[in-house]
Structures are given as structure tokens and as C-alpha cells.
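Student: What would the 3D arrangement of this be:
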Amino acid sequence: MVAASMGAKVTIVERSGMGGSAVLTDVVPSKTLIAVAESMNRSVDSTDMGVSFIAADGVSKTVMQANLKQINERVLHLAKEQSADIRRGLEAMGVTIMIGTGKMLDNRTIEVDRGETKEIIKADAILVSVGAHPRELATAQPDGERILNWTQLYDLEELPRELIVVGSGVTGAEFASAFNGLGSKVTLISSREQVLPGEDSDAAAVLEDVFERRGLRVLSRSRADAVERTAEGVVVTLSDGSKVTGTHCLVCVGSIPNTTNIGLEAAGVEVTPSGHIKVDSVSRTSAPNVYAAGDCTGVFALASVAAMQGRIAVAHLGGDGVRPLKLNQVSANIFTSPEIASVGVSEADLASGKYQGDVIKLSLRTNARAKMRNVNEGFIKIIARKGSGTVIGGVVVGAGACELIFPIALAVSQKLHVDDVADTFTVYPSISGSIAEAARRLHVHM
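Tutor: The predicted structure follows:
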């Protein structure tokens, strides 16, 4: 769309539909599913606020129940609708869409296999954005019925009674949280000391406490060696020989870039040992005229980063003003319940000596708006550069963290001082008020 707005003649070669995995099989579907679970969690928690569910007879209590078939139908409908919206937007801008499989013959030529016919496209520049697919274990092959990868969840018609999730990274933690909220009995198998390895340790601790309170079992320091189907469901064999049984198993052990057999070698594009395309800070590959963006580059597996990489590539190609990708300004959100959002420098960066900074963490338990909404867990954390007071990082844990991280991200990207944040009016009562208060406590007395 950016290239078309600059006057370029643009052709998209795509196998399935517009939006890629972010829209069709990953972000939009999973976050829609998570939104349903979050709605159920809020309803369950509302009993503490004086709200209860009573049956029509006024006596017996009603029980909330998730209709997974109906939920999944809505999930897939929304994904298709979003994809169609993107397609309409592209076509309105004059972009040509070719449904087929593309393969580069050189750094200016693409062969498109459209099934019955093959076509050749000549281009001044090529942007490779082929994404990635779920990694599978040889001893845990998905069958789409009992052993699943995350793209197959939306084919289920009944809620898994006992779901085992293998892998406690972002995807595993999100789905474990979601299905726990929907009513499944969930066991999360984590090979690491804590869930969400590599994320803020305070945030991971809050999430583990919430998991425990909601009856979600976490098996830490446990590695799944094999997953097999049984007459009743599945059995997961751990590396110590012990076994975990359930009705279904979701395997979330990372992803593999879709970079094989697309002509990268013929075009002179270098890849890493993991198969990811090597790119620089303006999305250029090793081949002239060839750029790459998204999960296939292995930079950050985030839709926002993929989009930014693409915009930077097109700006650089078109000679427009371009700012190189700055990974220390990327904000990310984990859609567990509660959500975990982060941006910039982390406390782990401070501990390693990479940066010097001051940290303030405010619990949301003291926030008036949080109390009104019965939010009992979560916090705001701001990191400022030692001495100067410039905001260099932050973490938000709580409902709506994906929205609340934006002002901190703005402060990081614009190099705002903590006083700039503290002196900006916030609404009272609001969760964002705690962002200003945290900044206020980082004030450097002159």
C-alpha cells in the first residue's frame, strides 16, 4: 500500500489470502479467541463486585459455558473478513493480486505457479515476506484432532476437557491462559524455570500466581520428549520418563521460516543457519533489489515489526526519507490474562551492565480505577537512564496493557524525560495515572 501510494506499480504474489498468518491463522484468530476467554474471566471475577448469575427461576445458579464451535466460527469469520478488507484496500489502490506460489529465478524475476499455468513477473525490486510455520517435533506429529499445532485449534468443535500445552513461550502461555479461561483443565509444560523465558521476571511471576489461582497447572523444568494418541486422548512423555495424560495436546515449540524452495539462492539472497533471511536495518538482503520483512527475517516475530520493516524497505527503495529499524523502540504485548506489555530496555539489560538505569515499579493494587474494576494483579514499571532521567524502557502488566504501553513507548522513541511524562495531565481515576505517578517518583532532584 505504501509503494502504491508512492506511485509504484505493485504486484502481490500470495498462496492463500491477504494478511498472511497474522490475519488468517495467528494473530487475529488467537486474539479473538483470547478476547472471549477474557470476557469470561471478567464475568467470573465480577461476583466479587456484587454481580452474580441467577437462573430464570431466581434460585439456582447458572454456569457459564463456552461453545467452542460457535466461537471458532466467529473467529474464522472475523479473520476472513479482515483479509477481505485488506484485499479491497489493495485493489482500490491499483495493486495487482496474483494467487499462486512464487519462486525467484533471479533478483528481478519471479515465476508464479498458479496451478494450471505459470507466469513470469519482471520487477525492479522484490520484497520477500513469506512468514513462518509452526515447528513440529518428530515425536509429536500433529493430527489436527488430538495433537495440534496452533493453526489447527480453530477446527475443534468441542472444548478440550484436559488440554496439555507443550512450550511456555508467548504462544504457549497465551493459549494456556485462553483455554483455562474458556473452561478447559490446562497443564502447561515448561522446560524453563519460569513461564515466558526472556520476558520481565516480575511479569512472569504475576502470571504464574494468576495461573495457580485459576487452577492452571505449570510443570516447570520439564521437557516433553514425545506425544502419542491413546484411546482416551493423549499421553505426553517427559524427559525424566514420567507421563502426563489429557484429552488434547497443543504443541508450541517455535516456528520455521518459509524460505525453502522460493529461489533465494538463485537470487543471491543469504540466509542464516536457521533458514532466516539476513537483512540490515533498512530491510535489504545480500542481493541487490531484494528486500525482506516479517517472520522470515527472524528479527522479531511481531506483526508490527513486519509492517515497519516493509514500510522502511519501500521508503528506502523509493528514495523517501527513512529511519532505520530501531529494535530498542519496539513495543510488544503478550495477550495472556493479565496482559504483559513491554518496550525498550529491560531490567535484565540493567543487570547485565548493558545500560545504567533507575527503576520504579507501582502495583495496580493502589490504583483507584483498578480497584473499581476489581483488578487485583499487575503493575506499571518505568526505567529511566541513570543521571539524565530519560525514559528508556517500561513494562505494564494488567488488563489493557497493550493500550497502556503506548505512552511509555512514545516516551522511549521520543527520548522524553520522566518529568515530561509526570507533568502531562492524566484522567482521574485511570490506570494511566499510575504511569505518570511512576514517572513522578523517578524525578531527579536538581
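Student: all contacts plus neighbour counts: C-alpha atoms, from now on.
Tutor: OK.
Student: Identify, by residue count, the longest helix of the protein.
Tutor: The longest helix of the chain (DSSP state H) is helix 68-92.
Student: which ones are touching Arg214?
Tutor: Going by Cα atoms under 8 Å, 6 or more residues apart in numbering, Arg214 touches Asn180.
Student: any idea how far Ser337 is from it?
Tutor: The spacing between Arg214 and Ser337, counted by Cα to Cα, to the nearest Å, is 10 Å.
Student: can you check Arg74 too?
Tutor: Taking Cα to Cα, one finds Arg74 at 21 Å from Ser337.
Student: Can you pick out the residue with more neighbours from these two?
Tutor: Ser337 (26 against 16; other Cα atoms under 10 Å).
Student: Skip the chain neighbours and tell me the closest residue to that one.
Tutor: Computed as Cα to Cα, 6 or more residues apart in numbering, the closest residue to Ser337 that is not its neighbour in sequence is Ser177, at 6.2 Å.
Student: this one as well, want them side by side:
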Amino acid sequence: MSATYDVIVLGSGPGGYVAAIRCAQLGLRTAIVERESLGGICLNWGCIPTKAMLRSAEIYHYMRHAGDYGLKVAGAIEADLAAIVKRSRGVAKQLNQGVAHLMKKNKIAVHMGEGRLTGPTSLAVKGEKGEESLSAKHIIIATGARARELPFAPADGKRVWTYRHAMTPAELPEKLLVIGSGAIGIEFASFYNDLGSKVTVVEMLDRIVPVEDADVSAFLEKSLTKQGIKVLTGAGVEAIKVRDTGITATIKDKAGTSTTSEFTHVIVAIGIVPNTEGIGLEGLVEMERGFIQIDPYGRTRTPGLWAIGDCTPGPWLAHKASHEGVTCAEAIAQELGNSEVHPHPLNRSNIPGCTYCHPQIASVGLTEAKAREAGHEVKVGTFPFIGNGKAIALGEAEGFIKTVFDANTGELLGAHMIGAEVTELIQGYTIGKTLETTEAELMQTVFPHPTLSEMMHESVLDAFGRTLHF
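Tutor: As a prediction, this is how the structure comes out:
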């Protein structure tokens, strides 16, 4: 069987399926190829189901602290791990079905199976319909990435876990080792700690969540330590011995001393590997560490062949992939003669990052250190949650908001938050950066009261010596 399209998208994650929808909206005959589940890793095994699990842990946390809110809970409070996982999988299934509906609604042909390029504009697909030959004027590679494993301790799903195993655990770890303190590692550390596991986090660099502002890293480490999580920075795991009943890990600390510790389980969260092997890219694209190199619109060096999402340079975030998908689709439509679309290149400095631990973290733009390294003279403002009425009323007075401005122009260079619901607040600053706003516009903006967003205003005011409520 063979078929011809204007565009074929290889991979249906948040980059791929969004690219396909935008192509279809622009009148292009579009197909998508997926080897596993529509929605990709993010929807089925990443962003969404993990947030469902973290929500369960959050509710459990509040139930155990009901007395702080003047409430009484009759009987014992227990976490049902199997029920938590079942709810999480149900959320993923619902959204998977939603993507299938969107494909049908937009008249996008879905080919389930393993896709491999047979040329810059042709694909062979082996799947549920046998072997198919597909061709298109343009092909978008959106194959995503997978968890990087430790060479001396490959994941077995029983004692050594990747994020995927950690989402469908057969049992609650008694003592959990988390290797890596990026978003994935910290979120699972927070989740399992809330449910009662004894958690240790090991990070090779000198601070946890190392891509965040140093003040945020320091605050989070203190908070996690207070919650009972053991944090080891400047440390590395040298060896892991797996047994039927647990693991023995050899950990070298920042002083160079190696010790062995016993754990029941380990989660390896040390980064990702792009899914770019075995799909026929040889000789067609430039790669660096396996990631496909692209221009700001998603073009590779081969005309007609494009790439987006986690198989391309970072940041490796779902919303970045979706944005790239739209940009790529519009650039393709433009090349095919559509004069009504005007794609804009991706500005990576305006991509927000969010970590859904407890407390939450969110940021956009340059950290204070990076701003200074880039040669900016900066003005920095901070405002603590304890100074905000809504935060106190919520019982969430832990955290702060930090803003970084260019001292000479007033340009908003970066914003960094830690505390309740900051993953929802960060978009305000992201819009501000996209609109190239300065401190003047932010100061003149009226923020509603009582809200957590007032702290965003106060942080800006503080950078220029005008804070009102602290």
C-alpha cells in the first residue's frame, strides 16, 4: 500500500500532533506516523500523568495537615498507591483518546507503526497494516527522546527505574535513591516523599535544579531537607549492585569519600537520549550528540526534511515542541505557496520552565548570574510569599519571586519563582518578555487583590526600590 501527502509527521507527541493539526488547518494533506500511542511520551508517560500523581500526593499532604485549616478528619488517612496509579493512567487514556479525536476532526491520516525514512521525502511504515510506503512534499521528524540509563545499572523495572517505571510502581519504595535533580528527578522525589518513602537525591553538580537561579536552588534544598529528603550535591553514584530485595549504591561525596548505602529502589533521572537512531537519517541531517541540528524554523540541511521537539536541541519541554510544531507547519505552508502565513523564529529566551515539586518552581529568561555573565548591569527585585495576604490565607507562605532587569534599559531579563502555584503565575512574565516590556509597563499594570500575582508586581517594584508591602 502506498499514499502521498503534502506533509508527513513522524511522531505524535506534543510537537508532532500539534504540527499535524496546524498543517491540516492550513489546508495541507497531512499524515502522522506513530509507533506506540497517540500523544507520545508527554501525554501518555510524562507531563500529564505525572501531574495527576503529584496532585494525588498534594491532596494527601493537605489531608494530613487538615488541622492547620481548622478541619478534623475522622479515621486514618492512607495513600492507596494502586488507586493513585489507576487514576493517573485513566487521565492519560482520556487525553490519548482526545488526540485521536483531534486527528479525525482535522482529517489527518494516522498510520500506526514503525516509520523509517527511505529518502528525504519518503517513509516506509511497518505496523498494523503490514508495510506501507508513504511519500510527501515535506516530512517533519518529531520522534522525541527517551530516558538516559546508567551503563553499570540498566533499568530492570523492578529495582532500577526510569520515569516510566516510577509511574506504574508495583509497590511503594521504602528507601528510594533518586539520581539526578532536574525536573523529573525532583518531581518524583517530591511525590514519593509525600507518600512516605525515605528519599535521597544525588546530584553531580554543586546545587540541585542546576538550570534554575542559584537562589531558587538554595531555597528548594532547604525546603526539601525540611520535608525529610536527604540531598547530596557535588556527589556521584559510582556503582550499583542490584539484588532481589534492593540495591547497594556506592556514592562519592563532594569531599571525595566513597560510602555504600542500601536502598529498596533507585530512579535514574540523568537526562535524555534523542530517538534518532534507526530511522534513516544517515547522510540527511547534521547531528550533535544525536540531536538533529535545525534552523529557527525547524529546517534541516536537506530541503523538505524538518525536525522539532526533543530530538532537536533543547530546552526539552513539551510546550517548546508544540510551539516549534506550529512554526514549522507555517514555514512549510509558506514554502508551498501560502502567502497568508508569517512564521516567526523561535526565541528560546522566552520559553518558560516549570517543575511541579512541592514547593513548585517556575522561571523564564536569564538567571541573575547568566545576566551578569552576558554583560548586563542588573537590577534585581525579590518578594517573599510571607508578605502576601493570599499566600498566608492559603497556608502557603513558603517561597519568593525574583525578577532581573537590565539597569540601563529596564528590559525584563528573567523571572524566577518558587512557591505555591508559580507554574501558573510564570506566564505573566513570559507574556511580558514576548512583548518586550520594561519595568515601566509592569509597574503601571494593575494586579488584582487578593492574589498571588501581586507578588509579581511587588518583585518588580523591589528591583527599583519601590516595594510597598515588605
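Student: What TM-score do the two superposed chains give?
Tutor: With the length set by TM-score structural alignment, normalised by the length of structure 1, the two chains reach a TM-score of 0.94; 436 aligned residues with a Cα RMSD of 1.6 Å.
Student: re earlier: quick one: map the residue nearest to Ser337 of structure 1 onto structure 2.
Tutor: In structure 2, Ser177 of structure 1 lines up with Ser190, judged by TM-score structural alignment.
Student: so that match sits in a helix?
Tutor: Yes. Assignment of Ser190 of structure 2 by DSSP: H, G, I helix; E, B strand; the rest coil places it within a helix.
Student: That one is in contact with Val231, isn't it?
Tutor: No. The criterion here is Cα atoms under 8 Å, and Ser190 of structure 2 misses it with Val231 at 11.9 Å.
Student: Residues that sit against both of these two, list them.
Tutor: Leu224.
Student: Who has more neighbours out of those two?
Tutor: A count of neighbours by other Cα under 10 Å puts Ser190 above the other of Ser190 of structure 2 and Val231, at 22 against 19.
Student: Enumerate every residue touching that one.
Tutor: 224, 357-358.
Student: May I see those organised as a markdown table, with secondary structure and distance to Ile108 of structure 2 added?
Tutor: A markdown table is the format used below for those (DSSP: H, G, I helix; E, B strand; the rest coil; distance: Cα to Cα, whole Å):
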| residue | secondary structure | distance to Ile108 of structure 2 |
| --- | --- | --- |
| Leu224 | helix | 46 |
| Cys357 | coil | 36 |
| His358 | coil | 40 |
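Student: which of those residues lies closest to Thr143 of structure 2?
Tutor: Cys357 (27.2 Å; Cα to Cα).
Student: How about the contacts made by that closest one?
Tutor: By Cα under 8 Å, 6+ apart, the neighbours of Cys357 of structure 2 are 54, 186-188, 190-191.
Student: now with 10 Å?
Tutor: Residues near Cys357 of structure 2 by Cα atoms under 10 Å, 6 or more residues apart in numbering: 51, 54, 58, 183-191, 220, 224, 418-420.
Student: Just the ones of these in strands?
Tutor: Of the contacts of Cys357 of structure 2, the ones assigned to strands by DSSP state E are Ile418.
Student: and the residue most central in space within structure 2, how far is that from Leu177 of structure 2?
Tutor: Most central in structure 2 under Cα atoms, centre = their mean is Leu317, positioned 4.5 Å from the mean C-alpha point. In this structure, Leu317 of structure 2 and Leu177 of structure 2 are 25 Å apart, going by Cα to Cα.
Student: isn't Leu325 of structure 1 right up against Val282?
Tutor: Yes. Applying Cα atoms under 10 Å as the test, Leu325 of structure 1 and Val282 come out as touching, 6.5 Å apart.
Student: more neighbours, those two?
Tutor: Val282 (24 against 17).
Student: Per the alignment, Gln70 of structure 1 pairs with which residue of structure 2?
Tutor: Gln70 of structure 1 maps onto Ala83 in structure 2, by TM-score structural alignment.
Student: Tell me which residue of structure 1 lines up with Leu425 of structure 2.
Tutor: Mapped onto structure 1 by TM-score structural alignment, Leu425 of structure 2 lines up with Leu404.
Student: neighbours around that match, how many?
Tutor: Going by other Cα under 10 Å, the residues that sit close to Leu404 of structure 1 add up to 20.
Student: name the helices or strands packed onto the host helix or strand of it?
Tutor: Using DSSP states H and E, Leu404 of structure 1 falls within helix 401-413. Applying 3 or more Cα pairs under 10 Å, 6 or more residues apart in numbering; DSSP states H and E, we find helix 401-413 of structure 1 packed against strand 331-334, strand 339-344, strand 379-385, strand 391-398, helix 418-422, helix 433-441.
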